[in-house]
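**Q** Sequence and predicted model, in that order:
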Amino acid sequence: MKDVTQLHEGWNLRYEDALLPAQVPGCVHSDLLAAGVIPDPFIGLDETEVAWVGRRSWSYVTTLGHDSGHERSELVFDGLDTAAEILLDGASLGSTRNMHRVHRFDVTGRTGSLEVRFASAYDEADRVRALTGERPNVYPEPFQYIRKMACSFGWDWGPTVVTAGMWRPVRLEHWSTARLAEVRPLVTVDGTTGRVELHVRAARTASGAGRRLTLRATVAGAVAETSFEGEEAALRIEVAEPELWWPRGYGAQPLYGLDVELLDESGESLDSWTRRIGFRSVTVDRSADEHGTGFTFVVNGVRIFARGVNWIPDDVLPSRVTPERYRTRLTQAAEANIDLVRIWGGGIYEDDAFYDVCDELGLMVWQDFLFACAAYPEEQPLRGEVEAEARDNVVRLMTHASLVLWNGNNENLWGFRDWDWEAPLAGDSWGEGYYLGVLPRIVAESDPTRPYTAGSPWSGSWDHHPNDPRHGTHHSWEVWNRQDYAEYRSDVPRFCAEFGWQAPPALATLRRALPGEELAPDSPGMLHHQKAEDGNGKLNRGIERHFGLPEGDFDRWHYLAQVVQARAVSAGIEHWRSHWPVCAGTVVWQLNDCWPVSSWAAIDGDGRLKPLFHELRRVYADRLLSLVPTEDGPVLALDNQSGGTWRTSVTLRRADADGTVLKEATFDLEAAARTVVRLVVPASLLPGTGSSKELLLADADGLRAVHVPVYDKEFAYPEPAYDVRVEPHGDGGAVDVVVTARTLVRDLLLQADRLAPAAAADRGLTTLLPGEEVRIAVTGWSGDDVTAVRRALFSVGAV
C-alpha cells in the first residue's frame, strides 16, 4: 500500500544571514510576521512597509530523509506560490510557474538538503511580459503574466501583499507497482437510477508496466470492478433510487462515500481514493424567449432563482484560512438564506474544505476559472500552464455535488468590448481562445456533467453586447460608480451576477486596524483602507443624496454609509426578485473581505456582520414581502420561493410621519410555490406624490416593507424617542436589548461592537411605529448599562 509522509515540520526560511522557523503550509509574510521582522500589513499604513517582501527572492530549506522500501518515492507540492526551483543537495529537481497546480518530483533513493527557491513574482511577470508583449488590464500591476492569485497584487478592496511560499501541503509519497494518478467520477441521474461512470488513470513503475491490475469501486453498497493492463480504466456503478442532493431550501443534501481501490494480481491494495459524492442533475436553461436569452439554473428538474453572493479569498494570505474558518463563513452565508456562492476569478481555486462545507449545507458553487479584469496572453509559457491548471482543478473539484457551473473568466469579454483594449492589442491574443476554446474543451473532456459559460458577464455570443442585461449574465456597475441605487429598477436582467454598494467595516474593526487614529471619513488610515477609485467620494455622494452629509460626525457618517449599503442592495434584489422568472438570480458583490477595509462586503475583514448581512437574510428569505417603486407608484410583491403555497393576510397602512395611521386595508393573498404575486396598491393607500409627511407600510406574517415617497432628507421624521431596557439571559453570556418606540423610528440599528469588540446583535435595520417593540439578542456582552446601549443605538431620524 502507498505510504504518505507529510513534510510540514522542520522547514526554515532564509532571511539575510539567519534561518527563521517556517510554517508549512504558509508563506513568507506569515513567517516574517511570526519572527517579528515585519509589521502586520493590515494595521494602519503598514501595508506600504512590507511592499519590499514581494520584490525579492526567498528560500526555504529542510532535510529530506527516508527509507521507504518502495520502488518509487515522489515529492509532492499541492501548492507552490509561484515561480520556484526545487533543489536536492544542490541539484535541480525542476521548476514551477503556477500557484494553482500540484507539482510532483521523483526523489527515489535520494536524501539530503532540500531547498525551494522562490523568485519574486514581479521578476517572473516581467520575464513573461518580455516574451509575450504588453497587455492591458484594469490595475497597474502585472498579474496577467503569472499564474498566481491576481488579488495578491491589490484590488479595489484588497491590499498589495505579493506572497511567496508553500501555501498548501507538502508530502512524500512512496509506492510500488502502480498508484492512482487521476480519478474522475462522472455522477449523473437517469430517472430513479444514480450512475457513477468512473475514469481512472494509473501511474506505473518499470516493474509494474503491463501487469494486470484491478480497479474496484464502492458506493451506497454497490460494487463494481474491472481489470486492465494499460494506464487507463473505466467502470460504471449504478445505484437504485438514491436520495437526491438539493440546494438548500429545496430538499436535503445526502452524500455518499465513493471508495476506489487499486489492487495488484494477488489482490493486495496498492492505492486507494475516497470522496463524497451527491446524486443530482444540473443544467442552465439558456433558451431564447420574448425577453431575450435566459440564464436559469435547473437542479433535478426544478428551476431556481439563485440567491447568491460573490466570494473572494477570505485572507490575502490564503494559507491562514483554516477548515474551521471556511465552515464559519459559509455557515454565515447559509444563515443569510444564500444558496449560491460564486468563487471569483481573481482569487484561487479554494481548498477542498470549502467545497465540503458547501456540499453539506446545500450551497451551490459557481466556479470561475482564474482570469479577471485583464487581457491574458495565450502564448507560451502561459498557455501550457493554463491547460494544466484547468485540468488539475476540474478533476479535483468535480466530485463535489455543490459545484454547479464552470465559468471562463470575470469581465474579460466585456473588457475587450468596452474598456478600450482592442486598439492597443492590435490583433494580439487576449484570452478569447481560452474562454471560447481551451476551457470549454477541457470541461467537455473531463467533466461533461456540468454546464460551462464563457464568462461573466456574457450574453452567449458576440451577437449581443457581452453585458446586455437582456441576454445571459449581467454585471450592474453603473449603479455605485455613477448612478443612484434607484436605477437598479430601470431594467430586469436575466441574471445579475455582480452588483453592490460599499460601506465601512464595523467600528471595532476600524479601531483594531487603525489604533490611535482619530477616525474621520478622510483620516489617513481610513483613506488607506479604501482601495476603490474615488471610493469615499461615491460613499459621500450616496449619503448626501439620501440623507445629507453629516459634517464632523464620524459615527453618524459611519451609520448612514451602512444604511445606504443595505438599502441599495435590497432595492436591487426586491425589484429583480419581483420579476421572477424573467430574472433568475442575483449574486451580490460581495460576501466577505480579505482584510479590514471599506468595501462591498456583508461580513467585514474581522468577521463582523454589517447591516447588509441582516438585510440579505431578509431579502433572500424564501418568503419576501416588498413594496417595489415603479413609475406608477409602489407595487406590493409577494415573492414565494418556498416549496409550499403562501397564504397570508397583508395589512397596508398609510401613516403620518408621527406614526398616526391615516388609512388601512387588509388583503388576503396567495402565492403558489416558486411564484410571485404583484398587487397594485390602491390609490387611497398611497402617500401623496412627493409627500414629505406620509409613508406606506405593509405587514404580513411578521414581515414588514416600508415605502417613503421622497428622499429621507426631505421627509419630516420626528426626533426619535424610545425606551430601552436590558434583560439578561439565564446563562449570563448574553442579553436582550428591548426597544419600545414612542415615535416613528426608522432603520433602528444596534451596533453591538460598540458595547464590546466581541459583541454581536442578531438583527439589523428595523422600523417601528409608536408603541411597537423589538427584542434584539446580543451575544458577547452581559452588561446592563442602558446608557451604553443608547450610545450604540442609531436611527435615521436622529440628529
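**A** Structure's in. What do you need? These figures come from a predicted structure and were not determined experimentally. Residues are numbered from 1 along each chain as shown.
**Q** going forward, measure contacts and count neighbours with C-alpha atoms only.
**A** Noted.
**Q** wait, residue 456 sits on residue 405?
**A** No: with contact defined as CA atoms under 8 Å, residue 456 does not reach residue 405; the gap is 11.6 Å.
**Q** Name the residue in the two with the higher neighbour count.
**A** Each of residue 456 and residue 405 has its neighbours counted (other CA atoms under 10 Å); residue 456 has more, 28 against 21.
**Q** quick one, what contacts the more buried one?
**A** Contacts for residue 456 (CA atoms under 8 Å, 6 or more residues apart in numbering) come out as 407-411, 413, 473-475, 497.
**Q** Only the buried members of the residues you listed: can you turn that into a PyMOL selection?
**A** This is the PyMOL syntax for the buried subset of these, where burial follows 16 or more other CA atoms under 10 Å:
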select buried, resi 407+408+409+410+411+413+473+474+475+497
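**Q** and the contacts of residue 456, which of them are in strands?
**A** Applying DSSP state E to these, the entries found in strands are 407, 473-475, 497.
**Q** out of those, what pair is the most spread apart?
**A** 407 and 475 (14.3 Å; CA to CA).
**Q** What sits closest to the residue nearest the centre of the chain if chain neighbours are left out?
**A** Residue closest to the mean C-alpha point of the chain, counted by CA atoms, centre = their mean, is residue 311 at 1.2 Å. Spatial nearest neighbour of residue 311, chain neighbours left out: residue 343 (5.0 Å); criterion: CA to CA, 6 or more residues apart in numbering.
**Q** Equivalent analysis for residue 656, please.
**A** Per CA to CA, 6+ apart, closest to residue 656 is residue 694, 4.6 Å.
**Q** let's bring in a second one:
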Amino acid sequence: MFQQLLYLLFVVFISPSNSNRISLVGDDWTITNKLNHTAQGHIPGTIHTILLAANQISEPYTEYNDLDLRYLIHSNWIFTKKFNLTSDFLASNQITIHFEQIDTVANITLNTCPIGRTNSMFIPYTFNVTNSCLKLENEIQIDFESPVIYALKQADAYNDTVPPDCTPPVQNGECHVQFIRKEPCSFSWDWGPAFAPIGITGDLYLEGVNKTEIIIELESVNLASYTTDHKTWQVDVMLSSNNDEFTSKLKFVLENTTWSYETSVTFNHNLTISLSISDNHVLMWWPNGYGDQPLYKLVVSNQENIIGSRLIGFRTVQLKQNEYEAGINGTSFYFAINFQPIFIKGSNWIPSDSFQERVSDEKLERLLRSAKLSNMNMLRIWGGGIYERNSFYEIADRLGIMLWHDFMFACSLYPVDEPFLTNVHDEIIYQVKRLQYHPSIVLWAGNNENEAAVAQNWYGVPEEKMNKTKDDYRKLYVGTVMNAVKQVDKGNNRPFVTSSPSNGLETIIENYIAKDPQDPLYGDVHFYGYHDDSWDPTTYPITRFLSETGIQSLPSLDTWYQTTTNSSNLKFNSSFLLHREHSENQLTEMMKHIDSNLPVPVTNDSLRNFA
C-alpha cells in the first residue's frame, strides 16, 4: 500500500542542518508515447507545450489544431528524468517526494520501484520513499494514462449512468469528464477547446529530513470572527508536527503593528491556536472603490526559527438574506463587508489559458488590474475551471477584488461512490486550507448550475430515478463538500451556498434543491437572453443578484490573425468560424442582434464585411 500524505501544504520550517530539498523541475525531462513521439522538455509542463517548444507541433490555438492534435490526449505518455543524489542525502532518516500539482492520472516509479499513483489535479501528493530503491544515480518515471480513456473506463465501471455522457457535438469535445478530478472545461466547453493537458504542472522535489528532529508546519490561517462588543478579531492558526506529544514555545507577530503574542503549547501532531487581536492594531480591508486594502504579515516562530507566515487582511463578510416588508415577495441577497452594503460590479473568471504553465504572474496582474481599473470589485471563480495558483489570490487581496469562489463541479451529475467522495473530501480540505486566509474570498459555492440541472432535469433522468438523483446531489454537495468546508473554514469568515445559481436560504428550506433555482426573487440568477433584443431593457430580469450573464461577440481581426493564416477563413459562416463556434446557431443569433439595431455591411470585400 502506497503511503499518501495529502495535507503537507508547505514545509515552512526545516532546520538547514536537518533537511535538504532536491528539485526535480527543469529542462532535462524526456516525454515519449507509443506513437513515436519523443521530446526533451521543461517541467512544469504538459505534452502540448513540451512538443510545441520542441517544434514537433504547431501552436495548439491555431487553425483546426484542437482536433488535429486530439490524438495526443488519446495516448498514454511516459515522463522520465535522470538525477543524482549524494550519500549524505541518502542517509536521511526520511525521504519524501512531493508533487505540488500533477495532471492527472499517473503511476510513479523510482528506479523501477513503484512508489505511488495520482488521480486528481486538485490535490498535492507526497509519497514516502525512505525505503525505496533510491541510490546515487536514479531515474524517475511517470506513466500518465490518457485522461479521456481513463474517464471512459471509470464511466463504464460505474454501477449507474451519470449524465451527460458527452459534451454537445457542436463543441467537438470529449466524454465523461465528471469521472476524473480534472479541470472540467479541458474536455471542451461552449467557449473553449478540448486539450485535456497531460503533465506535471507544479513544483516537484525530493526532501530528506532527519526524523529525530521536530518539524512544525504552518498549515493554515483563518480569520474566524469579529466581536463587535469587544472590537476584537479572532484569528485561528493551524499547526502540525511530525512528532508525538511535546511542548514548544511559540511567538506570533503581526508585522508593522505593535501586536505580538507568546505562548507555550503542547503538540500532538495537530494544533489550532486562537489569537485575539484588537482592532486598534489593524485597519479594515475594503473592496475596490470602498477603501484601502491593508494587509498584515502574521509571522509564527518557534524560539529562533521562523515556522511560517501568511499575509492576511481583516474584514467581515455578511450575505444578507432578509425578508422584505409585507407585500414584497422573496428575500434580499447582497454582501455587506465590514457591515457596509456593497454594490457588486464584476465578471466571471475562467482559466486564462488552456495550458497553465504559460500563464505568468504578470499576465494575472494585468488581467486583475484591468478589472480594478474597470471599477469591478468582484470576480466569480467559475466552477468549470481550476483553483488558481497562490499569486492570483495575492493579487486579488492587494487590489480589493472580492472573489465568489465555486468549487470545481459544473454542468453535470457526478458519481457518488466512496472512492470519488473521499477524493473530493481531500480536495476540499486541501483547497480551503490553502486559500482560506485570503480576505478577497468572500463566498464558497458548491458547484456551477448543478442544482438547476437536477431541479429542471436538464439531462432527461427518468422519473423513477429522480429521487436517487436528488439524494446523490445532496450526498456530494451537502454531505461531502459543505461538510468539508465547515470542518476547516470555521467561524463566520465567509458564507457557503451549495450551488450557483440557487435560492440561497430558500434552497436550504427546500432541502437543497429548490423548485426553481433561477427564481429572481431569491438568491442568485444566471441569465442569457440569446433570442432577446439586448437593446431593450425590459428583456433583462430584475434579480436579487445576477452572478452570471453574457452576450457573445466575435474577437477583433488582430486576434483572428493569431489563429489563422488563411484569410478565406475570416468571413461570416465560414467552416473555420463554424468550427470555432461552440454554441448551436450562435453566429446566426449574433447576426440577428446586429441586424435588429445596426446596418449590416454589404460590400464586395468579405474580409471588410467580417471586420
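**A** Right, received. Where do you want to start? Please read these numbers as outputs of a predicted model, since none were measured by experiment.
**Q** Overlay them and tell me the TM-score.
**A** TM-score of the superposed chains, computed with TM-score structural alignment, normalised by the length of structure 2, equals 0.85; 549 aligned residues with a CA RMSD of 2.2 Å.
**Q** show me what contacts residue 44 of structure 1?
**A** By CA under 8 Å, 6+ apart, the neighbours of residue 44 of structure 1 are 513-515, 525, 528.
**Q** What lines up with residue 415 of structure 2 in structure 1?
**A** Here residue 415 of structure 2 is matched to residue 377 in structure 1, going by TM-score structural alignment.
**Q** ok, that match - how many residues close by?
**A** Residue 377 of structure 1 - counted by other CA under 10 Å - has 25 other residues nearby.
**Q** the strands in the stretch 1-150 of structure 1, which residues?
**A** Ranges of strands within the stretch 1-150 of structure 1 are 3-6, 12-15, 18-21, 58-64, 72-77, 80-81, 83-88, 91-97, 103-106, 112-118, based on DSSP state E, counting those that start in this stretch.
**Q** so where in structure 2 does the fifth one end up aligned?
**A** Pointing back at strand 72-77 of structure 1 there. Residues 94-99 of structure 2 are where strand 72-77 of structure 1 lands when matched by TM-score structural alignment.
**Q** and the matching stretch, how far from structure 1 on average?
**A** Taking mean CA distance after the TM-score superposition for structure 1, the mean distance separating stretch 94-99 of structure 2 from the aligned residues in structure 1 is 1.3 Å.
**Q** Pull the distance from stretch 232-240 of structure 1 to the chain's centre.
**A** 34 Å (CA atoms, centre = their mean, to the nearest Å).
**Q** got the buried residues for that stretch?
**A** 233-239.
**Q** could the residues you listed be laid out in CSV, adding secondary structure and distance to residue 670 of structure 1?
**A** As requested, the buried residues of stretch 232-240 of structure 1 are exported to CSV (DSSP: H, G, I helix; E, B strand; the rest coil; distance: CA to CA, whole Å):
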residue, secondary structure, distance to residue 670 of structure 1
233, strand, 55
234, strand, 52
235, strand, 50
236, strand, 47
237, strand, 45
238, strand, 42
239, strand, 40
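**Q** and the two most separated of those residues?
**A** Farthest apart among these - using CA to CA - are 233 and 239, which lie 20.2 Å from each other.
**Q** quick one: what's aligned to residue 483 of structure 2 in structure 1?
**A** So, by TM-score structural alignment, residue 483 of structure 2 is matched to residue 441.
**Q** Just give me the longest strand of structure 2.
**A** Criterion DSSP E: the longest strand present in structure 2 is strand 216-227.
**Q** what distance separates that strand from the centre of its chain?
**A** Relative to the mean C-alpha coordinate of its chain, strand 216-227 of structure 2 is positioned 21 Å out (CA atoms, centre = their mean).
**Q** So which bits of it are buried?
**A** 216-226.
**Q** With distance to residue 19 of structure 2 as extra columns, can I get those in JSON lines?
**A** Compiled in JSON lines, the buried residues of strand 216-227 of structure 2 are given as follows (distance: CA to CA, whole Å):
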{"residue": "216", "distance to residue 19 of structure 2": "13"}
{"residue": "217", "distance to residue 19 of structure 2": "14"}
{"residue": "218", "distance to residue 19 of structure 2": "17"}
{"residue": "219", "distance to residue 19 of structure 2": "19"}
{"residue": "220", "distance to residue 19 of structure 2": "22"}
{"residue": "221", "distance to residue 19 of structure 2": "25"}
{"residue": "222", "distance to residue 19 of structure 2": "28"}
{"residue": "223", "distance to residue 19 of structure 2": "31"}
{"residue": "224", "distance to residue 19 of structure 2": "33"}
{"residue": "225", "distance to residue 19 of structure 2": "37"}
{"residue": "226", "distance to residue 19 of structure 2": "39"}
